[in-house]
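> Sequence first, predicted model second:
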Amino acid sequence: MSDDSQSDSITVAQPPFDRKTADVVLRTSDQVDFYVRKGILAEASMIFEDMFGIPQGGNVNGESVTPVISMTENSCTIDFLLRVYYPVDNSQLETGEDALSALEAARKYMMDYAMKEAKKQFIIHAEKEPLRMYAIACSRGLHEEMRMAAKASLSRPLEDSHEYVKELDDISANAYLRLRDYHRRCCKAAGSLHYSDTTLGTRGWSRSAFSKTSFNPDRLWERQYTEWARKILQKQPSAAVIASPDTTYAFLTEDNAGRALSHIHLDRLRREIGVFVKQFAEAIDSVVETVRDRYSLEKSWR
């Protein structure tokens, strides 16, 4: 391709990355030029800071030329990374693939804050499409994102979260079966949680049943809630599901709350249940993390 034809195919990025007063140009893999300032990039990334220490640019006919840096990332990824650090609205990554690409680029350029923002957006996509995001992360060998997507899959029953998606063609049967086994193990661990308290006011959970001796009658509803929630956890071992207002509302509107009212007024129950559910969700997260620590999904990605 000639220089003229290549120049014709190059487009300029949308504002604010179109200002010719910039002192460096980032040219993406899809031929989009981002006009940016070295100072901002250097503060955001040690990689860019070191890069700018190397002499760049030059003079043409006595006029200074803005240096151009060719990037391996596409314009969607670069736009996201830059908007994290520029005083403009952050861009929303429309697909999980875009979020993963942004995460990889943020790691590559050591842009910690951009990595956190990209991770937040990946989680949003993983919650919507857990199996698909797991398969894509697995095919790219992204271990942390595999774990994030696997955890997101726990919010759905096994039969609902594991419908076929075309990205499964890119991973091994072992990778898929290990995800299913991980889901089952988490169901077993979270679904076996039993509530415990004493008249001294302590509260806790264990994976073995407790005796009813020394039981505080004012907390009968807590035991009832835990036993009711265990049925959900046996299919959806997710702290997010239990912490959802919809789940709390379901408990309060079913017969469970009516049985608890013999020991506690409904208004008090409504006040206290939020704190209780938060602690219960933390206990669920703890047992799920224990499963993950003992069960390596990463072995399946190759």
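Okay, I see it.
> make it CA atoms for all contacts and neighbour counts henceforth
Noted.
> Pretty sure A118 sits against L103.
Yes. Using C-alpha atoms under 8 Å, A118 is in contact with L103, at 5.6 Å.
> out of these two, which sits in the more crowded spot?
The neighbour count for A118 versus L103, taken as other C-alpha atoms under 10 Å, is higher for A118 (28 against 25).
> let's bring in a second model and compare:
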Amino acid sequence: MNDDFSVPDGDIILRTQSLPNRHFRVHKLVLSLASSVFKDMFGMPQPEPDASTVDTEVVDVTDPPQALDLILRLIYPIPPPIVNNLDLLVEGLVITDKYNIAGARARLRMRLAKFVNEDPLRAYAIASRFGFDEEAERASSLTTGIYLPALTDLPDDLKHISAPAYHKLIRLHERYRNEIEDAVDAVLFEPACLECKVAKALAEPRMRTKLVRIFCRGTPITVAAYIRELGIVCKAACMTKFVEGVAVKLGGKNAIILP
């Protein structure tokens, strides 16, 4: 029996199907107040209790034990759990939708907002899947620090979002990449860059892709480190001017260029 949900006066046991079985002895009243689905469920005929659970109704559920434990902690009047795992948070949201538990869903939504900065791509997918428009909008703007074409493994969460939500994300990234390429083109054709072969080198498709990917990261990088990563050497300072010039034109929207 689960230590936190084995109260003597509990009048129902939720028994998970994964082995070993987990038993949660809880109260019908609490579950009914939190969920209309549970309320309706208790009105349906249930199998006769076995010898170990005399006078206590048993309901078999297919929910993951850890996620069910999480939801029970969110609907019972006990200190709320701290959710530091997106996988668990998603499993919990699935349960709240399955049983229509609005209160727990709202609390998990608040927790998802904490992950927007840590993992914006997954946060966007999860928010889109569960209809959290505000969080999806905020997360999508932060995903521009990720160069999507370079990802070999996309989060499984993206499999659960709608085609319009995925299309919106792709269009956003295209717009940001276009902004970067426009800034690159504007700086490349300044006289300072034409004095050496920087413009010619960066005009190559492979090098332009590499250049855009660096700016798309959205993480701080020094001018010197940027130049080393590009691998383009010039005797004059035009390469430095080029990197600084692109950063200025982008206005800090993408990579933060440090001195």
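All right, it came through fine. What you are looking at is a predicted structure, and each value in this text was computed from that prediction instead of being measured.
> Counterpart of I123 of structure 1 over in structure 2?
Matched to structure 2 by TM-score structural alignment, I123 of structure 1 sits across from A113.
> List of residues touching the host helix or strand of its match?
Using DSSP states H and E, A113 of structure 2 sits in helix 102-115. Residues outside helix 102-115 of structure 2 that contact it (C-alpha atoms under 8 Å, 6 or more residues apart in numbering): 34-35, 71, 74-75, 83, 86, 89, 92-93, 96-97, 123, 127, 132, 135.
> Was I right to think I47 of structure 1 contacts M110?
Yes. Contact criterion C-alpha under 8 Å: I47 of structure 1 and M110 qualify, at 6.8 Å.
> tell me the contacts of T248 of structure 1?
Here T248 of structure 1 is in contact with I242, I273 (C-alpha under 8 Å, 6+ apart).
> actually M207 of structure 2, not the one I typed
Taking C-alpha under 8 Å, 6+ apart as the criterion, M207 of structure 2 is in contact with A201, L230.
> swap in R122 of structure 2?
With contact set as C-alpha under 8 Å, 6+ apart, R122 of structure 2 has these partners: P155, D157, L158.
> ok, 7 Å please
Contact analysis of R122 of structure 2 by C-alpha atoms under 7 Å, 6 or more residues apart in numbering lists P155, D157.
> element containing it?
Take DSSP H and E as the rule and R122 of structure 2 turns out to sit in helix 120-129.
> just to revisit the earlier point, what are the buried residues along the helix holding A113 of structure 2?
Going by neighbour count (16 or more other C-alpha atoms under 10 Å), the buried part of helix 102-115 of structure 2 is A102, A104, R105, L108, R109, R111, L112, A113, F115.
> counterpart of I71 of structure 2 in structure 1?
With TM-score structural alignment as the criterion, I71 of structure 2 matches L81.
> How about its match: what's its closest non-neighbour residue?
Closest residue to L81 of structure 1 apart from its sequence neighbours, by C-alpha to C-alpha, 6 or more residues apart in numbering: A114 at 5.9 Å.
> what about that neighbour, distance to Q14 of structure 1?
Separation of A114 of structure 1 from Q14 of structure 1 (C-alpha to C-alpha, to the nearest Å): 19 Å.
> same question, Q279 of structure 1
Remark: distance between Q279 of structure 1 and Q14 of structure 1 (C-alpha to C-alpha) = 46 Å.
> Give me the nearest residue to F48 of structure 1, chain neighbours excluded.
A42 (5.3 Å).
> So what does the one you found match up with in structure 2?
Counting by TM-score structural alignment, A42 of structure 1 lines up with S32 in structure 2.
> Its match sits in which helix or strand?
Using DSSP H and E, S32 of structure 2 falls within helix 28-34.
> mean distance, that helix to its aligned residues in structure 1?
Compared with structure 1 after the fit, helix 28-34 of structure 2 shows a mean deviation of 0.5 Å (mean C-alpha distance after the TM-score superposition for structure 1).
> do you know how far the match of A42 of structure 1 is from D3 of structure 2?
22 Å.
> cool, H173 of structure 2 as well?
According to C-alpha to C-alpha, H173 of structure 2 stands 48 Å off from D3 of structure 2.
> Please identify which of those two sits among more neighbours.
Neighbour count, other C-alpha under 10 Å: between H173 of structure 2 and D3, H173 has more, with 22 against 9.
> Now do the more buried one against L202 of structure 2, distance only.
As judged by C-alpha to C-alpha, H173 of structure 2 and L202 of structure 2 stand 21 Å apart.
> which bit of structure 2 covers the helix ranked longest in structure 1?
The single longest helix within structure 1, with elements called by DSSP state H, is helix 266-294. Aligned by TM-score structural alignment, helix 266-294 of structure 1 corresponds to no residues of structure 2.
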